[in-house]
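S.K.: Let's see this in three dimensions:
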Amino acid sequence: MTEAAHHPAALIPRESAPAVPVTVTSPDSAPVTSRARVGAFELRWRDDAPAALVVPSSTHSGRPGIGLIEVFTAVEQRARTSQAYWRSAVGERLRVQGSQVIAEPDAVRAVIVQSDAISGIEVRTTVTAPTGTASVRVESEIRNAGRETVVVTAISSATIGFGGSASDLDAMMWGSAASEWLAENRWSEVPLRTLLPDIALALHDQDARGHAGLTSHGAWSSGEHVPCGYISREDGETLAWQIETSAGWRADLCQTQEGGVLSLLGPTDLEHQFAHELLPGEAFTAVPVALAVTTARTRAPGNALAELTRYRRWLRGAAVGGQHLPVVYNDFMNTLMGQPTTDKLLPLVRRAAEAGVEVFCIDAGWFADPAIGDWWSTVGEWREAPTRFPDGGLRRVIDAIRDAGMAPGLWLEPEVVGIDSPASSRLPDDAFFQRFGQRVQEDRRYHLDFRHPAARAHLDATVDHLVEELGIRYLKLDYNINPGAGTEHHATAAGDGLLGHTRAFRDWLVRVQQRHPSLLVENCSSGAMRADYALLAVTHLQSTSDQQDFRLYPPIAASAPASVLPEQCGNWAYPARDMSDEETAFTLVTGLSGRLYVSGFLDDLRPAQRARIAEAIALHKELRESLRTALPFWPLGLPAWDDEAICLGLHTPDGDLLFVWDRDAAPAAFTIPGVSSAEVLFPADAADWRLGAGTAGLEVSTPAGIGARVLRVTRG
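M.R.: Have a look, this model is predicted:
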């Protein structure tokens, strides 16, 4: 059967782009198999089985017979009992009703429609392969085409098999990143067999019933685990994944007699108190996910993470990707710490401008009366505190920022209202998260529900005032509480309400930037507790941490490009007067390894320190355009939290850059493999690190004390 012959016209919309025929094969007497190639991946299905996602060039990524989409309902869970998110009753009955492959200038899309005759569920899945990447994005819409109400309790956004036999799992590794406040992006690898032990499945002639994996908690999508990871083999074949939601998610692993299964899910009933009721004719959109694959014959999971880097740039699109990349100063970290005043800010404004800063962001506290002290429970009005800015108000400081040649920025936490804020009584209860008929309160704060028009209108008025009346051009949007499971108000379950809010908040962000196209938006959330590509696809910068100890920041900064685009990694550099010259350079190298994000009492520094900051900013301006196309790599491996020698590499069109930190207080020597020679870019006058070509790579010798350098790999 051909593609044109087997899809109902109502299921596949008309497309202006040309359709590519689906390949159909039927060797000997085997069931008819249809194939639709999508970049490095391929969809395969038969009349008697659901569609599966495979990688034709890989020996272990993708396996026919593993259905791409699993759907669990309140009435029907699994077709065979287990604890894994695989072999759902509905998923096993899905059959392809229509398909189309569409070639576009920047991607190839395959649209496939499957249905289950018993439940009436219809799943429309779009698999998109961006041009120039070995990745795909998987998006699905689940529609109730039956006559009875269906309550969905979990949906696998993508399920894919790996390995061709149980023994294949023996040579595989599971890579993931633990994360928490002040200790984000802690990547590690473990043998897959530590999670899925060999239990002699062939002897029992059954698939396993257990599972393993990662689960998020509440609305901090990266608060416990970064929402991406990989499975790799010793020969270098790697399958990387990314889940794109600010609500609940799970990456689920299980094993069968033929190999392993990975399921990527948004919120679930068991883990996130999720359920969504579908009346006849209603539809629900599953959380989007991405998969990337590499078959390079070297042991380098970074190759697959680089494919996700290419994918993330495609996801953000040309409009956001073409943004200016300004150097930002923020007065918070190790500086004013949420207590700005006119007298404290004006000297910082002058010194920041002298150093070459282009955006000056006033952080938290600008809205609070200094007499209050702890303003945590009073936030939500978002109007300046006159007593904090006497003699001209906040506008005087903003005018000083603008007169110094910088764009003014402000901190805002849009989704919260303190219990002592007038806004908490002015806004209706329906505009807040609710559980069991009462507002949800977390650390003296209520959580706004952006599905409600009053919540959106409150923040629209706030942002419009700041942009149109005060001339704000940069917003640091923070998120410092985790409201738990979510809200039950106008939702089937709490996790359903949370997902609805996060999607409404993302849509609000898009609309704000449509109204104010010159506005730059930073995604901050107690550092990087909500760093996911539901939000990062529509914002400009991600604060990578709140870590105030400059010695602890390097593993965070060096690992951040595994899950965040280099041009979005806002790495803090906060020189202080009591730092030595080497320590000053150390914190500046951390900032230079992504988007340089400056803080510190610049007016209190020694002249040599101010000169070093100006040098770092000038270098960043030379390098920042290359960040747009840079691909990360890790010559010493993704760093462990306690590593003393740390190295992040960036492949750029102008050559490779290396950001190297030595955290050993004693003299140290280490080798950077794959590099024969390099020159020091920063600090430009550094002469105490010895670099030499060795048989195994670049040999680095450092003196006593911590230090850091920016190197450029020399060619030839």
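S.K.: drop to CA atoms for contacts and neighbour counts, all remaining ones
M.R.: Noted.
S.K.: Could you pull out the helices in the stretch 1-150 of the chain for me?
M.R.: 3-6, 89-93 (DSSP state H, counting those that start in this stretch).
S.K.: Pull out the buried residues from the first one.
M.R.: By neighbour count, and taking 16 or more other C-alpha atoms under 10 Å as the criterion, the buried residues in helix 3-6 are residue 3.
S.K.: Against which helices or strands is the longest strand seen in the chain packed?
M.R.: In the chain, with assignment by DSSP state E, the single longest strand is strand 150-162. Judged by 3 or more C-alpha pairs under 8 Å, 6 or more residues apart in numbering; DSSP states H and E, strand 150-162 is in contact with strand 49-54, strand 62-67, strand 70-73, strand 135-144, strand 259-265, strand 276-278.
S.K.: One more, so I can put them side by side:
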Amino acid sequence: MSISFDDSTRVFTLSTRSTTYQMQADPYGFLLHLYYGARTDGYMAYLVTYADRSGMCGCPYDVHDRTYSLDVLPQEFPFQGAGDMRSPLLSVRDASGAFGCDLRYVGYEIRPGKYGLPGLPAVYSDDEADGAETLVVRLRDARLGLMVELLYGVMPELDVITRAARIKNEGAGRITIDRAQSACLDFVHGEFDVISFYGRHAMERMPDRHPVGHGSFSVGSRRGMSSNQYSPVLVLCDHTATESTGRAWGMNFVYSGGFEAQVTGEQFDQTRFQMGLSDDRFSYPLEPGEELVAPEVIMTYSDAGIERVSQNFHRCIRTRVCRGMWRDTPRPVLINSWEAFYFDFTGESLVKLAEKASKLGIEMLVMDDGWFSTRRDDLRALGDWTVNEGKLGGTLAELVERVNALGVKFGLWVEPEMVSEDSELYREHPDWVLAVPGKGPVLGRDQLVLDLSRPEVRENLFAQLCAVFDQANIEYVKWDYNRSIVDTYSRASNDQGKVLYDYMLGLYDLLDRLVARYPKILFEGCSAGGGRFDAGMLYYMPQIWTSDNTDAINRLTIQYGTSFGFPASAMGAHVSACPNEINGRDVPISTRGIAAMQGGAFGYELDLLELPERACEHIREQVRRYHEIESIVREGLFFRLSSPKQDPVCAWEYVTEDGLRAVVSAVRLEVEGYGVASYVVPRGLTPGARYRELDSGVVYPADALMDMGFPLPVTLEANAAVMYRFERMDD
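M.R.: Prediction:
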């Protein structure tokens, strides 16, 4: 059993393979957080201290003990109105407008398997195979008739615990939820660093690490999506923690809309770490009988460094968030038409591109933006998902048949959540967009956002998309989303504080229907590149376009930051033309290939028809090499061997879980005159074993490799890359 309850102490203990999580319903009915750390036995309430701090710390009315204050005690689900003046997870108003509640423990339930969430993505269990269990802890406010069910999913083999909450109005009057976050960890002492991931369009998920002091550090998104600017992943670690040493805790939000993640150093040198929905434009009323679900947070702990947190996230997301046939299936190497033709293509030019792709071993052609209605630029036609047969020179089915006859699969691009003002859909249904009456809407890329909180809007999109997908053998769909939500007003809602949350429920509903109807289509998420790279989208689409920036050197840092929270199998990464269209940098095609092979969804983003034969030979070799390492990249343990932001060499490694095979790649970022060799030190090999490097035939002892490493060629030029493949010699 991974979950136990001690009736005498009212202590809950949650156990995974390597960790223990413990909380207690105390004598007054408040739920205290006791411990989340290395696996251990015993009762950790001794960690909680009581002292007279009554000068400014409130005491619940029925406690009558000045040494007791929720402003000091570590809590499991802090709420506004209990005397805790720190950042809460829950804030409630009653029908009169009064703030605050008083949640007390009323019961629990333990059941086999992992809970699901109505209408929301969540980690799932594989029946009895992974030993998952669910704990439901019930807290109630008697005055309001407010019931909160705290949901804990314990995935023992993954070393993961998930948290979510169901907030129910069981009273007679309306209540309003102004804040509903999902997870909190309170630390009674410790010196910590926080690692977050900031960025912008085309430079997403830049890692940022700094000490936790007094005061609050928070990141989040008010953009209606998880955003290019901040990732919904946060890591808290010991001040001295490294990749492979020290304690670290991670939170990863399974949600694609606005969020907030926060770490606060408190008055008595305590630390609070929390994550959940953003408060921005959020005020959710609940009538009697209604409920709100706070989306899931994946939590994990490591006492063996930060990389273990990442590896736990990777394994959980790859095997228990991603779903469907493509979860465990090698992804086809593709060529996307965008940087080859932009809007200027025909059916004939696409067929020619597919012919060249076939000769190079590329397995799929993706027809990007410009194939529908009157779409010839980004000013028109979004919302009108009808095939432009004049542009394609025939039906979609005829084009796909010609491409398939070359041995090449076919995919296409869509952006269904948006609409152009110059479109038939907008002219017929101007009320279907999110726009404030009497106010000129804020445009993004000259487009508006459709109100997916409305069933009729979703039904229209579903029908249009199905009509396209049913025409031909479509095997891949790139789902784009290219602007933030600014004007949050739905003509179908009387409570505008519900709109952003209900929009996400609507999006998830639409995606769930499409994925169920087309289980063989490989869906890829995209949002101006990496603007919606989160575990919520990965529940519906097993891969996401990592960034619109395809420069190989910039991508090293983008993919490095992404790897802290997400598996390589989720990262779409392509070789593009040089000089790069975003920053003008020229990088050897060999380096572009090795950098792109860091992702588990590999492909090309250039005009194959203009390439010289030497570049074509590189592509043939890259495709062949990628197929050799694909399973290791997709399923192996990932190690960040150096940092592209701090080190002269960026190196990374994949190792199969059994330690049999490993792939080490490195890009030299700096070169000095008459320099000496740089060394790469692998990790994760089998101690005491020997490994053969498959290209050179050189045999290395694993212990020496993991101690001193091996040298890169001294002659390696700046921005040049190398890849080494190791196989264990089992004598």
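S.K.: Aligned to residue 629 of structure 2, what sits in structure 1?
M.R.: By TM-score structural alignment, residue 629 of structure 2 lines up with residue 623 in structure 1.
S.K.: That match: what secondary structure?
M.R.: Following DSSP: H, G, I helix; E, B strand; the rest coil, we place residue 623 of structure 1 in the helix state.
S.K.: Tell me who's in contact with it.
M.R.: For residue 623 of structure 1, the contact set (C-alpha atoms under 8 Å, 6 or more residues apart in numbering) is empty.
S.K.: quick one: the helices in structure 2?
M.R.: If DSSP state H is used as the criterion, the helices of structure 2 fall at 306-320, 338-341, 347-360, 389-392, 396-405, 424-428, 455-469, 499-517, 535-538, 552-562, 589-596, 613-635, 702-707.
S.K.: Can you tell me which of these is most buried?
M.R.: helix 535-538 (a mean of 28; mean count of other C-alpha atoms under 10 Å).
S.K.: where's the corresponding residue of structure 2 for residue 413 of structure 1 relative to residue 528 of structure 2, distance?
M.R.: Per TM-score structural alignment, the equivalent position to residue 413 of structure 1 in structure 2 is residue 415. Noted for residue 415 of structure 2: a distance of 11 Å to residue 528 of structure 2, by C-alpha to C-alpha, to the nearest Å.
S.K.: Could you name every residue contacting both of those two?
M.R.: Each of 480-482 lies in contact with both residue 415 of structure 2 and residue 528 under the rule C-alpha under 8 Å, 6+ apart.
S.K.: among the residues you listed, who's most crowded?
M.R.: Top of those by neighbour number is residue 480, holding 23 neighbours under the definition other C-alpha atoms under 10 Å.
S.K.: What distance do you get for that one to residue 564 of structure 2?
M.R.: 24 Å.
S.K.: surely residue 306 of structure 1 meets residue 630?
M.R.: No: using C-alpha atoms under 8 Å, residue 306 of structure 1 is not in contact with residue 630, being 9.1 Å away.
S.K.: how many neighbours does the equivalent of residue 324 of structure 2 over in structure 1 have?
M.R.: Aligned by TM-score structural alignment, residue 324 of structure 2 pairs with residue 319 of structure 1. Residues contacting residue 319 of structure 1 under the criterion other C-alpha under 10 Å number 8.
S.K.: Show me which of the shared contacts of residue 415 and residue 528 of structure 2 is closest to residue 48 of structure 2.
M.R.: residue 481 (46.8 Å; C-alpha to C-alpha).
S.K.: So what does that closest one match up with in structure 1?
M.R.: Aligned partner of residue 481 of structure 2 by TM-score structural alignment: residue 479.
S.K.: on that earlier part again, reformat the shared contacts of residue 415 and residue 528 of structure 2 into a markdown table and put distance to residue 107 of structure 2 next to each item.
M.R.: Converted to a markdown table, these look like this (distance: C-alpha to C-alpha, whole Å):
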| residue | distance to residue 107 of structure 2 |
| --- | --- |
| 480 | 44 |
| 481 | 43 |
| 482 | 45 |
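S.K.: so which of the residues you listed comes closest to residue 641 of structure 2?
M.R.: residue 480 (32.6 Å).
S.K.: Report the contact partners of the closest one.
M.R.: 413-416, 525-528.
S.K.: And for the match of residue 413 of structure 1, nearest residue in space, chain neighbours not counted?
M.R.: Distances taken as C-alpha to C-alpha, 6 or more residues apart in numbering place residue 480 nearest to residue 415 of structure 2, at 4.7 Å, with adjacent residues excluded.
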